[in-house]
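> Okay, structure incoming, though there's no sequence with it:
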């Protein structure tokens, strides 16, 4: 049961409905195990944390030790990673398939009604099919949260193995158009991020979404904000 979700953390409880057998031969009685301020947002991440919690307890960890470990876990790089010390709230995530794209928007719906701006890097050298599917999921999410969307082929950041082909680019843009999703296109990642950050308001959430083509996104965002004098020291 998810009790509270915000931009930085989640409170949730795992309810044990019947005695849980432990490897030691003992059992854990029914009741709730509560985790406070789990530092990785998103229902998918909470589900993973709950599974890890059960596994640890069954293996012999105390519930207090297991919950403390989750409350102090370090967020994974580019998994709904919140970039710190920024004047604008920026979340960085690797989205490689339609399910992961949809999960991002599910998380957004859970914790915010703030304006959303997205920079999306097309997957390079992965084919038309996956890119078209990702674009459709992206279009649905953009419509749900009325986000602004900037699409890039990361020509300045992707290596040879991750170059976006013309066919992949065209497939993505055509799906977005056919789905009625408004977007802008920038071939370079730096310019796409720069334009998005310059347009962002104080209350906006900026999402850096994409696989290998967005790997340099966080570094570029920090550089742009520093150059524009927008990075905070908090």
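Looks like it came in fine. Small disclaimer: the values here were computed from a predicted structure and weren't measured.
> CA atoms for contacts and neighbours, from now on please.
Will do.
> distance of residue 76 from residue 125?
25 Å (CA to CA, to the nearest Å).
> Looking at those two, which is more packed in?
Just comparing residue 76 and residue 125: by other CA atoms under 10 Å the higher neighbour count belongs to residue 125, 15 against 10.
> Can you tell me how far the more buried one is from residue 94?
Distance from residue 125 to residue 94, counting by CA to CA: 16 Å.
> Quick one: the strands in this protein, in order.
In the chain, the strands defined using DSSP state E lie at 2-5, 10-16, 20-21, 27-28, 31-38, 81-82, 89-93, 116-121, 148-152, 184-186, 205-209.
> need those strands in TSV with distance to residue 46 and mean neighbour count, can you?
Below are the strands of the chain laid out as TSV (distance: least, CA to CA, whole Å; neighbours: other CA atoms under 10 Å):
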stretch	distance to residue 46	mean neighbour count
strand 2-5	8	15
strand 10-16	8	18
strand 20-21	20	14
strand 27-28	21	14
strand 31-38	8	18
strand 81-82	14	22
strand 89-93	16	22
strand 116-121	22	26
strand 148-152	27	22
strand 184-186	33	15
strand 205-209	20	25
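> Enumerate every residue touching the spatially most central residue of the chain.
The centroid of the chain falls nearest to residue 80 when counting by CA atoms, centre = their mean (3.2 Å). Taking CA atoms under 8 Å, 6 or more residues apart in numbering as the criterion, residue 80 is in contact with 40, 41, 42, 91, 92, 93, 104.
> ok, structure two:
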């Protein structure tokens, strides 16, 4: 591979090199962990950051935003800094470079879509590990590394201890930063990974500030198939927009469907493969519809890779899901925690929880902070549609005691959420803090009841907050 230099990196990210051209002798890294010779990628940096990078012996910093006296400090220190208008370009390059340099012969799988990416990615990874693969994934319980808009995955691959057989990488369908859409993000990152397999889950609305319609979301997700040079494309035939993406796949590539009417589908008895029962219902760790959809996607993928069915059955049966994916936090009452954070996820999760409860259902919903009025209006409508025919106690929270400024619920977001509920005649109670909302749910519930916790960042700390609550 071509030797990395600061001038070469500047060209790859359409950036401007300020300082000398010099050879990069390290890896792509974040500022905190950078070592001698590393190229640091950072969305923004100021003079303090430049000084730290220089002191660490880094080769350069690539940034989208040089703040304060960053440029002047870099010049004084004779430290190269690259300014780019699109930080995603250097992150995509870093990812491709790390794979080609440290894992050139790996099996590469990309999972994208609106919902279910994380669980599908995690389950595929789990099955491959059960099958004896040395594998890496960027999916984690807090979704810290799955956006691919920082160099963490490139860093992890470069620092991986041992030889990698496979990487299973979740690719966000859309992405943005600092009020700027990262156009064609899914295509850019998938092209960098060069996967042999692409798995697509569904099309729904989530990032309303980045896409404004299902058509726009579908276009972004379909970017994963643009110029696809791999072997298999795995599509959800229960989602019409995903199913129709078959037309984007060149004839020499194999398209594999999962879902109703396909070779891998779900019936009351369990998951079937070519008409024969593969995984009995009792062997599925979770039986909610969205978990089953994710399982179908994962099973279809590994069957295409010719993984032994007995290994697949064992891996699924023993699967430990990511945190906040319909996770049971307690019994009597049953407490379920789920990352449901967009309309489709909210509806599916509430319906699944309602099916499980033998008493009343208490839904504690965290309003999404700093995500805009449009998404919160859609989320509120999904909540209203889901609970209107249920014996349900609805509790809202702004989670002001646990969120940072990037996730603070704005007055307009709270208002639009509540306005929808009032228009639909839904009874609710709102608490500014998460701890008060959880206290109310616990005090209101009986042993046979169920408490469902839903929401993104505002509900993330719930499992820890619950431990501090004593109900008298």
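Yep, that arrived. Source: prediction; values computed, not measured.
> Give the aligned equivalent of residue 442 of structure 2 in structure 1.
Residue pairing (TM-score structural alignment): residue 442 of structure 2 is matched to residue 197 of structure 1.
> and if you look at residue 371 of structure 2?
Looks like residue 371 of structure 2 aligns to residue 126 there (TM-score structural alignment).
> mind listing what its match touches?
Residues counted as contacts of residue 126 of structure 1 (CA under 8 Å, 6+ apart) are residue 162.
> hang on, isn't residue 186 of structure 2 packed against residue 218?
No: counting by CA atoms under 8 Å, residue 186 of structure 2 sits too far from residue 218 to count as a contact (10.9 Å).
> So for the two, which residue has more residues nearby?
residue 186 (29 against 21).
> Would you agree the more buried one falls within a helix?
Yes: assessed with DSSP: H, G, I helix; E, B strand; the rest coil, residue 186 of structure 2 lies in a helix.
> what's the counterpart of it in structure 1?
Using TM-score structural alignment, residue 186 of structure 2 lacks an equivalent in structure 1.
> how much space between residue 186 of structure 2 and residue 298 of structure 2?
In this view, residue 186 of structure 2 and residue 298 of structure 2 are 20 Å apart by CA to CA.
> now residue 95 of structure 2
As judged by CA to CA, residue 95 of structure 2 and residue 298 of structure 2 stand 24 Å apart.
> Can you give me the first-to-last residue distance of stretch 322-330 of structure 2?
16 Å.
> what's the answer for stretch 437-455 of structure 2, then?
With CA to CA as the measure, stretch 437-455 of structure 2 spans 13 Å from end to end.
> got the buried residues for that stretch?
437-438, 440-442, 445, 449-455 (16 or more other CA atoms under 10 Å).
> And for stretch 93-113 of structure 1?
Residues 93-98, 100-108, 111 are the ones in stretch 93-113 of structure 1 that count as buried (16+ other CA under 10 Å).
> of those, closest to residue 46 of structure 1?
Residue 46 of structure 1 has its nearest neighbour among the buried residues of stretch 93-113 of structure 1 in residue 107, at 10.7 Å by CA to CA.
> what's the counterpart of that closest one in structure 2?
Superposed on structure 2 with TM-score structural alignment, residue 107 of structure 1 falls opposite residue 352.
> wait, that match sits on residue 286?
No: between residue 352 of structure 2 and residue 286 there is no contact under CA under 8 Å: 10.2 Å.
> Out of the buried residues of stretch 93-113 of structure 1, which sit inside helices?
Cross-referencing the buried residues of stretch 93-113 of structure 1 against helices under DSSP state H gives 98, 100, 101, 102, 103, 104, 105, 106, 107, 108, 111.
> Pipe those into a markdown table and attach distance to residue 117 of structure 1 per row.
Putting these into a markdown table (distance: CA to CA, whole Å) gives the following:
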| residue | distance to residue 117 of structure 1 |
| --- | --- |
| 98 | 19 |
| 100 | 18 |
| 101 | 15 |
| 102 | 16 |
| 103 | 16 |
| 104 | 13 |
| 105 | 12 |
| 106 | 15 |
| 107 | 15 |
| 108 | 12 |
| 111 | 15 |
